[in-house]
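S.K.: below: sequence and its predicted model.
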Amino acid sequence: MNIGSKVRLLHGKEEGIITKIKSGKYLEIDLGDGFSIPVLANEVVLISPEEKKIAPVAENAAPFRPRQTAPGGVVASTAFATKGIYFSFVPINDREVVLHLVNLTSWQLLFTIYGRTGANTKGLASGVLTENQSHQVTKLLLKDFESWPVFETQVLYYHPDRSPESFILEHSLRCRIQSFHNQLQKAPLLGVNAHVYQIDASSPKPRNEKIEASEIRAKMLGADNDKVAQPPLQGRLPAQIDLHLAALNEEAAGLSNAAILELQLTAFKNYLEQAIAGGLAEITIIHGVGQGTLRQEIHRLLSKHPNVANYKDAQKEKFGYGATIARLK
């Protein structure tokens, strides 16, 4: 192998050109689109110039999907796949991963992906994905895991013969170390081990759909209220939440003090998890003064949460003694 040789990874489908040879054991491979990765020399094989003469393949062709046959050998129509958009973090070595966006749906997807760190946002990738295609988004260092950005994704769906349930998908992903390792599996389409997140697991509600207060109350008071799937965030999550019933669009009529407290705490828990997932650094919880029960419960939950760095009463001049500021990790 020499600089300029075209090679393929043994344990993946990536191909590239050797740009550097280090100590005879390590190679640097240019995968194209500005991506270069270091690999062991024994982890790649040379691509023979004869390969493309035997079976020429278009550079951006989607992988072949075999047609299904019904009993009797009749060709069955391929089902239209409405779900199957994934983020796959593919380990290249013990130091780096490459993030891929994978489309297993039958939609044509127009996508944009941004990385958000605090108040700063940086464009990472954009483009069009057709059925059974993937796109390399960015390379990430594992040593910088805690400072990885929040991955903000917007997807527009298109098909000449079908109309999607919702034309746009918005998704926000902040990787957490424990859940990241739990996501390790065989990556769809790529066929290698990767940390995989499905970003279209649930259908977003149309933006103009009104959610009735009775529906929210039923979900909050359900037996499994901690497991209730929250509707996806539309735009940037506000940095504060007001837990007064009027602000939550709830009424106290007919509710006991315990039921009111449960409503407020459930709203707080849901907001806190969304704030953490959304990458907010600091949040303000307006709980009021009252008898102090709600404040005490919120402080108790904050003190036990692994993603809360610290908390304190907010400035008296602005909120009196009725609010708490929490800093998130």
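M.R.: That came through fine.
S.K.: going forward, measure contacts and count neighbours with C-alpha atoms only.
M.R.: OK.
S.K.: following the longest helix along the chain, which helix or strand shows up next?
M.R.: Using DSSP state H to define each element, the chain has its longest helix at helix 257-277. The helix or strand immediately downstream of helix 257-277 is strand 282-286, counting by DSSP states H and E.
S.K.: A125 is in contact with V137, isn't it?
M.R.: Yes: because the distance of 5.6 Å satisfies Cα atoms under 8 Å, A125 is recorded as touching V137.
S.K.: who has more neighbours, these two?
M.R.: Between A125 and V137, counted using other Cα atoms under 10 Å, V137 has the larger neighbour count: 21 against 16.
S.K.: for the helix or strand containing that one, name the packing helices and strands.
M.R.: Using DSSP H and E, V137 sits within strand 133-141. Here strand 133-141 touches strand 96-103, strand 120-129, going by 3 or more Cα pairs under 8 Å, 6 or more residues apart in numbering; DSSP states H and E.
S.K.: below is an additional structure, to be compared with the one above:
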Amino acid sequence: MKFSIGDKIVMKRTGEEGRVVAIVNKKMVEVEVAGTVFPVYNDDVDHPYLKWFTEKKSVQKKSAMPVQLPVEKLPATTRRMAKGAYLSFIPEFRTDDMEEMVSHVKVFLLNELPVNIRFVYDVRMAERSLFRLEGGLHAFGNIYLHSIPYAEMNDQPRFNWTLTAPDETMAEGIVRIKPAKLFEHITSIQQGNEPSFSYLLAAELKEKKKPEPMYEQPVAIGPSKTIGQSKHTAEQPRYELDLHIEQLRSNSKGLSNAEIIKIQLDTLERYLHLAIMHRLERMIVIHGLGKGKLRDEVHAMLKATPEVGRYKNEWSGRYGFGATEVTFRY
């Protein structure tokens, strides 16, 4: 290992000095420079002893004629991520029986927007909060939030987030990573020699909506129609959610079965979140019959949502067996 925790280092490009605070993997370490902690490749840092020796010699040497040193060609800079705010995850590896295993996952908030933001971050598991932090982040900055054990990542914690800009525009949502997807991410970054994987939270912040007045539960006319929505459809919960793809996309031609399922489950997750935010008592999810794949995926998501008290897929005159009734608990 080229570096150990506590070693003094110098950044090759900038000449800034710092120290090693963590070993990410065989090719990367985490360093602290001027109070900021961030990951770097081993090739981008060096031990500072040669720099100290060179500076000492240059002070002692008295030369009347300055020496023109060859200009070093700077390496190509790493391309910035696309505009937006991201939640970034860096796996920490440990060696167990000559095999690298993930022990913890470090979580960072990245602001690739041209404005300062305020954030509220809350990681929840079942009915409890694992970690919560509120603060500010300047434009094109990043902040280390916390470290979470890999075993807890397999329990699918919910990463709740809210971002607000000085002009009161905002965005909010939840990130939840399934165990199979987490394993896929880690395998991908190992194969691609990348330090982390990231989730885009928001490409831009939107104007904060004024609170809508309370309204009565709407009466649905048909199994594929939802009545009583305001003009801010995306911001309102639905008491009846139809997941048939033709209700979600005007043109679904060319979509694979996997893509259709993803669209349907993403829609369900979004409206579950809205229902919980508005503290709805119940909700009808229309999934149809088919081969039962969508129904099983819907039930799996409902089972993993702590706010869902119970759900039942029983025959009814309106839906047959093609819908599930959800009852929430708070």
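M.R.: Cool, got the structure. This structure is a prediction, so every number in the text was calculated from the model and none was measured.
S.K.: overlay the chains and give the TM-score.
M.R.: Their TM-score after superposition, calculated using TM-score structural alignment, normalised by the length of the first structure, is reported as 0.50; 236 aligned residues with a Cα RMSD of 5.6 Å.
S.K.: quick one on the thing from earlier: relative to strand 282-286, how tilted is the longest helix of the first structure?
M.R.: 170 degrees (axes from the mean of the first three to the mean of the last three Cα atoms, to 10 degrees).
S.K.: does anything pack onto helix 257-277 of the first structure? Which helices or strands?
M.R.: If you count contacts as 3+ Cα pairs under 8 Å, 6+ apart, helix 257-277 of the first structure packs onto helix 213-220, helix 293-304.
S.K.: which element follows the last one toward the C-terminus?
M.R.: In this case it means helix 293-304 of the first structure. Next along from helix 293-304 of the first structure, by DSSP H and E: strand 308-313.
S.K.: that next one vs helix 293-304, what angle?
M.R.: 150 degrees.
S.K.: what are the buried residues along strand 308-313 of the first structure?
M.R.: By 16 or more other Cα atoms under 10 Å, the buried positions in strand 308-313 of the first structure come out as V308, Y311, D313.
S.K.: could you dump these to TSV with distance to F319 of the first structure?
M.R.: Converted to TSV, the buried residues of strand 308-313 of the first structure look like this (distance: Cα to Cα, whole Å):
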residue	distance to F319 of the first structure
V308	21
Y311	15
D313	9
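S.K.: between those residues, which is closest to E273 of the first structure?
M.R.: Looking at the buried residues of strand 308-313 of the first structure and their distance to E273 of the first structure, the nearest is V308, at 10.6 Å (Cα to Cα).
S.K.: just give the closest residue to that closest one, not the sequence neighbours.
M.R.: Closest residue to V308 of the first structure apart from its sequence neighbours, by Cα to Cα, 6 or more residues apart in numbering: L328 at 4.5 Å.
S.K.: what do you get for V326 of the second structure?
M.R.: Y311 (4.4 Å).
S.K.: which ones are touching the one you found?
M.R.: The contact partners of Y311 of the second structure, by Cα atoms under 8 Å, 6 or more residues apart in numbering, come to L302, T324, E325, V326, T327.
S.K.: filter these to the buried ones?
M.R.: Neighbour counting with 16+ other Cα under 10 Å marks L302, T324, E325, V326, T327 as buried within these.
S.K.: where do the strands sit along the stretch 1-150 of the second structure?
M.R.: 8-11, 17-25, 28-33, 36-41, 45-46, 85-96, 99-111, 117-125, 128-137, 142-149 (DSSP state E, counting those that start in this stretch).
S.K.: can I get the ones you listed in CSV with mean neighbour count and distance to V285 of the second structure?
M.R.: Below are these laid out as CSV (neighbours: other Cα atoms under 10 Å; distance: least, Cα to Cα, whole Å):
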stretch, mean neighbour count, distance to V285 of the second structure
strand 8-11, 20, 55
strand 17-25, 19, 43
strand 28-33, 20, 46
strand 36-41, 16, 44
strand 45-46, 21, 54
strand 85-96, 19, 30
strand 99-111, 18, 33
strand 117-125, 18, 24
strand 128-137, 13, 27
strand 142-149, 16, 33
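S.K.: I'd like to know which of those strands is closest to R295 of the second structure.
M.R.: Closest among these, using Cα to Cα: strand 117-125, at 24.5 Å.
S.K.: and the helices in the stretch 101-250 of the second structure, which stretches?
M.R.: Using DSSP state H, counting those that start in this stretch, the helices of the stretch 101-250 of the second structure run over 150-153, 179-191, 245-248.
S.K.: identify the residues contacting the residue lying closest to I241 of the first structure once chain neighbours are set aside.
M.R.: If the residues on either side of it in the chain are set aside, I241 of the first structure comes closest to I285, at 5.2 Å by Cα to Cα, 6+ apart. By Cα under 8 Å, 6+ apart, the contact set of I285 of the first structure is Q240, I241, D242, L243, F268, A323, T324, I325, A326.
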